[in-house]
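*Asks:* sequence and predicted structure are below.
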Amino acid sequence: MGYDLAQSLFTQQRNLILEGLTDYWYIETIAQILRNDNVVNLDEKIALVFANSASKVVYYATILHAHNLKVAALLDSDNAGDQAAQQENLVASLGQKNILRTKDYVSGIPKAEIEDLIRETLIEIAKAEYSVDVKSISDAYPSRPIIDIFTKEITGFSKYKLAKAFIRWSKTNDSTKLSSEELVNIKKLLETINKQLK
């Protein structure tokens, strides 16, 4: 099973494993925005692979590593991400430097998730999508992950719907519409991914 999985799904030499589909959408979309504006170019030879959960990241990383492919993983800094990052198999396969954590690219949010990289932009998108403005709450609780705030404050909130709205937003907006802090954080993350998967 492992060999077939590696042969069929992972044909690239360089692979970034993401926890879930929305993480994939965000990284792919953010990378495209910054590539289009010549801010930073996430190497297009890096395959973005989503594992469906933090726990499956370990499984995917182990298989890819066993097939001598270059692998890095981006994990949220929530409990599930913490558990995955501490698994011996993942550390043995990737080494600590190839286990990237969202909290390292967002200041002041210890349990940061990928959405916190573009927190201010998503607040505006959620306001347009759900007609609920959580900016004052976000400002009052800057260390709280934005997904926690959205989930509590917006009835019927969906991570998938928000991610899709961000993709739509990206069709008519460029990197100048991101906050300067978002741009710095994203640029640092993409440059680190390129470096670790060189």
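*Replies:* That came through fine.
*Asks:* could you use CA atoms for every contact and neighbour count after this?
*Replies:* OK.
*Asks:* which residues of this protein fall in strands?
*Replies:* 14-18, 46-50, 70-75, 99-101 (DSSP state E).
*Asks:* got the buried residues for the shortest one?
*Replies:* Yep, that's strand 99-101 we're talking about. Residues Ile99, Leu100, Arg101 are the ones in strand 99-101 that count as buried (16 or more other CA atoms under 10 Å).
*Asks:* can you list contacts of it?
*Replies:* Ala72, Ala73, Leu74, Leu75, Asp76, Ser77, Ala85, Val91 (CA atoms under 8 Å, 6 or more residues apart in numbering).
*Asks:* one more structure, for comparison:
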Amino acid sequence: MDEPGLYLHARSQGDLLRHLEDDFTNQIVYTTHSPFMVPTHQLDWVRTVNIAEEEGTTVSNDPNGDARTLFPLQAALGYDLAQSLFIGPNNLVVEGVTDFWILSAVSAYLNEQGKVGLDDRLTITPAGGAQKVHYMVALLTSEQLKVLVLFDDEKDAKATRDDLAKGKLIRSDNIVFVSEAFEAPPTEADIEDILDSAVYEALVREAYAKELKGKTLELNARIPRIARRFEAAFNALSIDFHKTRPTRLFLQKMANDPSSALPARSEGQFERLFKATNAALEKHLSR
């Protein structure tokens, strides 16, 4: 068959693929350019087809060829990997990858210490940016999956919370804010604000030691969120600030010397946040 299911929706193509596998005993050969018609669970079935002036058309068991030839296979594997790594029956959607890194590392450490980490049933799902949270929630809820959202506490996040609730994509009590980590909640907060401010500053200075050599970093205490505070200070020095760099260093220190990266106060704040998140999950599952 040539391009079966060409005009079907992606999920319907998956249904067609299962139909061809399960309902026929004979061998079926088909061509496709769709990632959703690639049997990622049986990659030994896949053949790549290439055409060249000197060799003509060739069919290979090995995944070779140019980028266009391999794209459906790459896309299928990437989608399959994303589904298995970051999506589960119960999902905690977070804004960015640094949130994912910090929460995963701290939760694992607290669980190892017999303290309160995130419920093991939760899969932390990074949305790839605050502006993409709405779309990630829509995607997951359309698959009938359980979804919680952890937002930074700031104006835009609260607006997104209201939009999600108004659109009936998610109930408001399935949404947790970072500020719930604090006994006296601040007006604004990111995940980085749960870390000790002196620890975070040391991480930034170590991560950017080369760029900051011979320069004075002036932090504006009136900026409420610590990552934004450093971003503004770096901008004043014409240096790009990326949260990923100090966060990677934080992960290293959590692996080698966790007590230096996570003092008792920060530990308690993370436990408070995880308790609130776990309670939201229990409430969601009980409905």
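*Replies:* Arrived safely. Since this is a predicted model, take the numbers as computed values, not measurements.
*Asks:* TM-score for this pair?
*Replies:* For this chain pair, the superposition-based TM-score is 0.81 by TM-score structural alignment, normalised by the length of the first structure; 195 aligned residues with a CA RMSD of 3.1 Å.
*Asks:* what helix or strand does Ile51 of the second structure sit in?
*Replies:* Here Ile51 of the second structure is covered by strand 48-52, with elements defined by DSSP states H and E.
*Asks:* corresponding residues in the first structure for that strand?
*Replies:* For strand 48-52 of the second structure, there is no aligned range in the first structure, judged by TM-score structural alignment.
*Asks:* in that strand, what's buried?
*Replies:* Using 16+ other CA under 10 Å as the test for burial, strand 48-52 of the second structure gives Thr48, Val49, Asn50.
*Asks:* save these as a markdown table, and put in distance to Ala105 of the second structure too.
*Replies:* Output for these, formatted as a markdown table (distance: CA to CA, whole Å):
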| residue | distance to Ala105 of the second structure |
| --- | --- |
| Thr48 | 40 |
| Val49 | 43 |
| Asn50 | 44 |
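*Asks:* would you list the buried residues of strand 99-101 of the first structure in a markdown table and tack on distance to Glu191 of the first structure?
*Replies:* Formatted as a markdown table, the buried residues of strand 99-101 of the first structure follow (distance: CA to CA, whole Å):
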| residue | distance to Glu191 of the first structure |
| --- | --- |
| Ile99 | 14 |
| Leu100 | 12 |
| Arg101 | 14 |
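*Asks:* what's the match for Asp193 of the second structure in the first structure?
*Replies:* Here Asp193 of the second structure is matched to Asp116 in the first structure, going by TM-score structural alignment.
*Asks:* circling back to that earlier point, quick one: which of the buried residues of strand 99-101 of the first structure is nearest Asp148 of the first structure?
*Replies:* For the buried residues of strand 99-101 of the first structure, the minimum distance to Asp148 of the first structure (CA to CA) is 17.9 Å, reached by Arg101.
*Asks:* on that earlier part again, save the strands of the first structure as TSV, and put in distance to Asp4 of the first structure too.
*Replies:* What follows is these, written out as TSV (distance: least, CA to CA, whole Å):
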stretch	distance to Asp4 of the first structure
strand 14-18	17
strand 46-50	16
strand 70-75	18
strand 99-101	25
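*Asks:* chain neighbours aside, what residue packs nearest to the match of Asp193 of the second structure?
*Replies:* Closest residue to Asp116 of the first structure apart from its sequence neighbours, by CA to CA, 6 or more residues apart in numbering: Ile146 at 6.0 Å.
*Asks:* was I right about the one you found contacting Ile114?
*Replies:* No - taking contacts as CA atoms under 8 Å, Ile146 of the first structure lies outside contact range of Ile114: 9.6 Å.
*Asks:* returning to that earlier point: now do the same contact list for the match of Asp193 of the second structure.
*Replies:* Counted by CA under 8 Å, 6+ apart, Asp116 of the first structure has contacts Val106, Pro145, Ile146, Ile147.
*Asks:* noted, bye for now.
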